[in-house]
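Asker: I would like to see how this sequence folds:
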Amino acid sequence: MKRALISVYKKNKELLDFSFFLKKKKYEIISTGGTYEFLKKNGLYPINISDVTSFSEILDGRIKSIHPNIYAGILANRSINKHLESIKNNNIKLIDIVLINFYPFNEKKSNKSIKMKSLLEFIDIGGPSLIRAAAKNFHYVTPIIDSNDYESVKKEINYNGFTSLILRQKLAGKAFNFTSNYDYIISKYFLKLKVEKFPKKINLFYEKKMNLPYGENPHQKASFYVDNINKKGSMYNFSQIHGKKISFNNIRDIDIAWKIVNQFYKPTCCIIKHSTPCGVACGNNNVEAFKKAYSADHISSFGGIAAFNTKISYELAIKINNLFLEVIIGPSYDDDSLSILKSKKNLRIISINNPISNKMDYVQVDGGLLVQESDYSNKNDNYKIVTKRNFSNQEIKSIFFAQKVVKFVKSNAIVVASGMQTVGISGGQTNRIWAARQAISRALELKKNKKKLVLVSDAFFPFKDIIDEVANSKLIYAILQPGGSIRDSESINACNNYGIAMAFTGKRYFKH
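Answerer: Got it, this is the predicted structure:
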């Protein structure tokens, strides 16, 4: 008679149905303490593992399955006669299925009321050992770690009388993937207590949330994974309320747009196109913010993504619905606004409620991974005025508004702002003067009632030519940049000659 070992923390109807299936197929079922009692209570009469090991559970259940009678039954190579003879001589019976789920360490560690000593009891030892043993011997044993695989196992046993080698190998891979993830969660918890930002080894584990229609381009397959360990971050649990299936590029743009608007306390709108902000503005309400952001670059905004840090109102929905946008993002929506927005069949409507949680950035290169601290922050940086003229109060507000935008523009990045509105954005140029000219030219085209403008750069000016361009605009009178060039004095002297105020932050914001 075939045997199945079942030892689980989560006991539910699915498990019960699968156990009854095994009994119907003439499997003997071996169970540990709690699982044994659960199955027995529900009309199954499994074999208590203590009867197999001839040894009672000890140490409050820490030792119950670790025994040669169990592991030899799982690990025996059935193509080796010596193994089979050893099994027979020791009166050990083979085990054909091992079904395990672990103590929920990840869920319990999130409960701040559980002290470390109690949390240690949720580190599973027997479960990972048993499923690893079964996975190692997948040529003969079926390892089950995921209840989603019950149906596949049942189907093959019904059809063949046993599981196929292909399925067992797949389940073995899932088992090792799960145990490595489980160990990583525990490892990260202990390293975090030591504030180990850059551990000697990095393991990244994410859970697939959805398959995507395609990647950056239609010929590339893609999926979206979330950090299911920390369960934090704006992109962890966003929800799509309406529209076409979300794409790879949509997700990247949503991430950037949401990060930008969440730096501000006032109602803010950010419109993104190809991972680049084309218009950002704050307003007294989100309708005003949208009008300003859209008017900052209505051409580039066509087919873009619009994010808001406040509830989407009916009035805003009316404005949005007259335009072509791919995605709308907000923390919540009025019922009336949804009825308006849903009239467009393809418009993707996204709701996000989680705050930004980025602490580390990961960039994959061929054969390696670059890891750095995140540059995301909604706090103003310190600055030092280096010119004779100082910033006005209004210029300070506009300067630090623009600085929060320039961090998300590809280097070389220049942002020109009028009050709390971008009027010229340029980035991704290999030459900073080109970026400056493009941003200034765009700002002059808008001619926002001749208000004085400010300019922010993500890195220092290598030459004073940018100051000359600023002066020629006759509208820009305040500049913020990191400083640090060997020719800083030339830029400072030029600003003084033109009557332009300039400050250094000592911090650059390259984005590659």
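
Asker: Going by C-alpha atoms from here, please, whenever you check contacts or count neighbours.
Answerer: Will do.

Asker: Just confirm Ala471 contacts Asn497, I think it does.
Answerer: No - shown here, Ala471 and Asn497 do not form a contact pair, counting by CA atoms under 8 Å, at 9.7 Å.

Asker: So for these two, which sits in the more crowded spot?
Answerer: Taking other CA atoms under 10 Å, Ala471 and Asn497 do not tie; Ala471 has more neighbours (18 against 12).

Asker: now the closest residue to Asp227 other than its chain neighbours: how far from Ile467?
Answerer: Nearest residue to Asp227, sequence neighbours excluded (CA to CA, 6 or more residues apart in numbering): Tyr206, at 4.9 Å. For Tyr206, the distance to Ile467 (CA to CA, to the nearest Å) stands at 47 Å.

Asker: between the two, which one's more packed in?
Answerer: Shown here are Tyr206 and Ile467; by other CA under 10 Å, Ile467 has more neighbours (23 against 12).

Asker: and the gap between the more buried one and Glu196?
Answerer: On the measure of CA to CA, Ile467 and Glu196 end up 43 Å apart.

Asker: ok so, going back, these two touch, right, the residue nearest to Asp227 and Lys231?
Answerer: No - the criterion here is CA under 8 Å, and Tyr206 misses it with Lys231 at 10.2 Å.

Asker: show me what contacts the residue nearest to Asp227?
Answerer: 225-229 (CA atoms under 8 Å, 6 or more residues apart in numbering).

Asker: Just the ones in strands from those residues, please.
Answerer: Counting by DSSP state E, the part of the contacts of Tyr206 found in strands is 225-226.

Asker: Which one of the contacts of Tyr206 is nearest to Ser50?
Answerer: Ile229 (34.4 Å; CA to CA).

Asker: that older thread, would you mind listing which of the contacts of Tyr206 are buried?
Answerer: 226-227, 229 (16 or more other CA atoms under 10 Å).

Asker: Second chain to compare with the first, below:
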Amino acid sequence: MLRAGAKNHQRVAVVTDPGDYQELLREMKAQSGALGLADRKRLAAKVYAHTAQYDAQIAAYLTEQQGEEPEVLVQAYRKKATLRYGENPHQNAAVYTTFDGREPGVANAQLLQGKALSYNNLADADAAVAAVYEYDELACVIVKHANPCGIAEGDTLLDAYNNAYACDPTSAFGGIIAFNRPLRPLGALLPLTARWMHRQPRKLSSASSSRLSSPR
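Answerer: The predicted structure follows:
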């Protein structure tokens, strides 16, 4: 019935998301109970996305029951956030996650402070996390423009950072720093910030000052 209504969006509005209720009510009050074609198209698109995700789950379940690899693999993701910009400042971008939101990774990490991250920030953070988790011992990775410019182990996290930073101090500026162990609040961060500011007198960029906590 949802799809049938969406096919008839020239005359019918189908609502699948309760989050749209208030906006639609305001729109209908402003237009004497009617909805414009643009709104009906937007709602129809949400219907097809909703039913496609549902169908994909059914297909995956039935295929799994047969013990076979799917002939067609369909994945569905939900938009988590609109990013500040894409790979370049004039481009738009968004980040998407699985529907349950439980898959580990940078996309589901918690931003502790700083402004929203850009596409490049997330790409670098993802590369840094993937690289640092290749190590069992205490390790630090610094990534700039998707390339590691410092990878090192150490007896402490601060030692690991100093060793990684020493690999290429110039390229490290403005990069993403990742550790494979939790950082103690302030205690481990302040020496890094002070040392970075001493070596690089310019203001820290948003990429280097934004800190993420991500499950392994």
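
Asker: ok so, going back, can you list which of the contacts of Tyr206 of structure 1 carry over to structure 2?
Answerer: Compared against structure 2 with both residues aligned by TM-score structural alignment, their matches' CA atoms under 8 Å, those retain 225-228.

Asker: Helix, strand or coil: sort out the residue nearest the centre of structure 2 for me.
Answerer: Closest residue to the average C-alpha location of structure 2: Ala107 at 2.8 Å, with CA atoms, centre = their mean. For Ala107 of structure 2, the secondary structure call by DSSP: H, G, I helix; E, B strand; the rest coil comes out as helix.

Asker: I'd say Tyr85 of structure 2 and Tyr119 touch.
Answerer: Yes - contact status for Tyr85 of structure 2 versus Tyr119: in contact at 6.4 Å, counting by CA under 8 Å.

Asker: which residues does the residue nearest to the centre of structure 2 contact?
Answerer: 95-97, 122.

Asker: In the residues you listed, find the pair that's most separated.
Answerer: Pairwise over those, using CA to CA, the maximum falls at Thr97 and Leu122, 12.9 Å.

Asker: which one in structure 2 is aligned with Pro213 of structure 1?
Answerer: Superposed on structure 2 with TM-score structural alignment, Pro213 of structure 1 falls opposite Arg84.

Asker: My guess is that match contacts Asn120. True?
Answerer: No - contact between Arg84 of structure 2 and Asn120 fails when scored by CA under 8 Å: they sit 10.1 Å apart.

Asker: now Ala178 of structure 2, what's its secondary structure?
Answerer: Under three-state DSSP, Ala178 of structure 2 comes out as strand.

Asker: Can you tell me how far it is from Leu157 of structure 2?
Answerer: Taking CA to CA, one finds Ala178 of structure 2 at 10 Å from Leu157 of structure 2.

Asker: quick one: common contacting residues for those two?
Answerer: Counting by CA under 8 Å, 6+ apart, the residues touching both Ala178 of structure 2 and Leu157 are Cys140.

Asker: Mind checking which of the two has more residues around it?
Answerer: Ala178 (28 against 22).

Asker: Aligned to that one, what sits in structure 1?
Answerer: Using TM-score structural alignment, Ala178 of structure 2 pairs with Ala307 in structure 1.

Asker: wait, what's in contact with its match?
Answerer: 254, 257-258, 261, 269-271, 328-330.

Asker: Which residues are in contact with Ala289 of structure 1?
Answerer: 267-269, 281-283.

Asker: now structure 2: which of those residues match?
Answerer: With both residues aligned by TM-score structural alignment, their matches' CA under 8 Å as the criterion, the contacts of Ala289 of structure 1 preserved in structure 2: 267-269, 281-283.

Asker: Let's see which of those residues end up in strands.
Answerer: 268-269, 281-282.

Asker: And those, which two are furthest apart?
Answerer: Cys269 and Cys282 (6.5 Å).

Asker: Looking at these two, which is more packed in?
Answerer: A side-by-side neighbour count of Cys269 of structure 1 and Cys282, using other CA under 10 Å, places Cys269 first with 35 against 27.

Asker: Chain neighbours aside, what residue packs nearest to that one?
Answerer: Phe308 (4.8 Å).

Asker: corresponding residue for Leu25 of structure 2 in structure 1?
Answerer: Aligned partner of Leu25 of structure 2 by TM-score structural alignment: Lys154.

Asker: Return the distance of that match relative to Phe21 of structure 1.
Answerer: Counting by CA to CA - Lys154 of structure 1 and Phe21 of structure 1 are separated by 8 Å.

Asker: Ile476 of structure 1 too?
Answerer: Distance from Ile476 of structure 1 to Phe21 of structure 1, by CA to CA: 77 Å.

Asker: who's more crowded, these two?
Answerer: More neighbours surround Ile476 than the other of Ile476 of structure 1 and Phe21, with 24 against 16 (other CA under 10 Å).

Asker: Can you show me the strands along the stretch 101-250 of structure 1?
Answerer: 142-144, 207-212, 222-226, 239-242 (DSSP state E, counting those that start in this stretch).

Asker: out of those, nearest to Ala133 of structure 1?
Answerer: Nearest of those (CA to CA): strand 142-144, 8.7 Å.

Asker: Where in structure 2 does that closest one fall?
Answerer: Against structure 2, strand 142-144 of structure 1 falls on residues 13-15 (TM-score structural alignment).

Asker: With structure 1 overlaid, how far apart is the longest helix along structure 2 on average?
Answerer: In structure 2, taking DSSP state H as the definition, the longest helix is helix 37-65. Helix 37-65 of structure 2 differs from its equivalent in structure 1 by a mean of 1.6 Å after superposition (mean CA distance after the TM-score superposition for structure 1).
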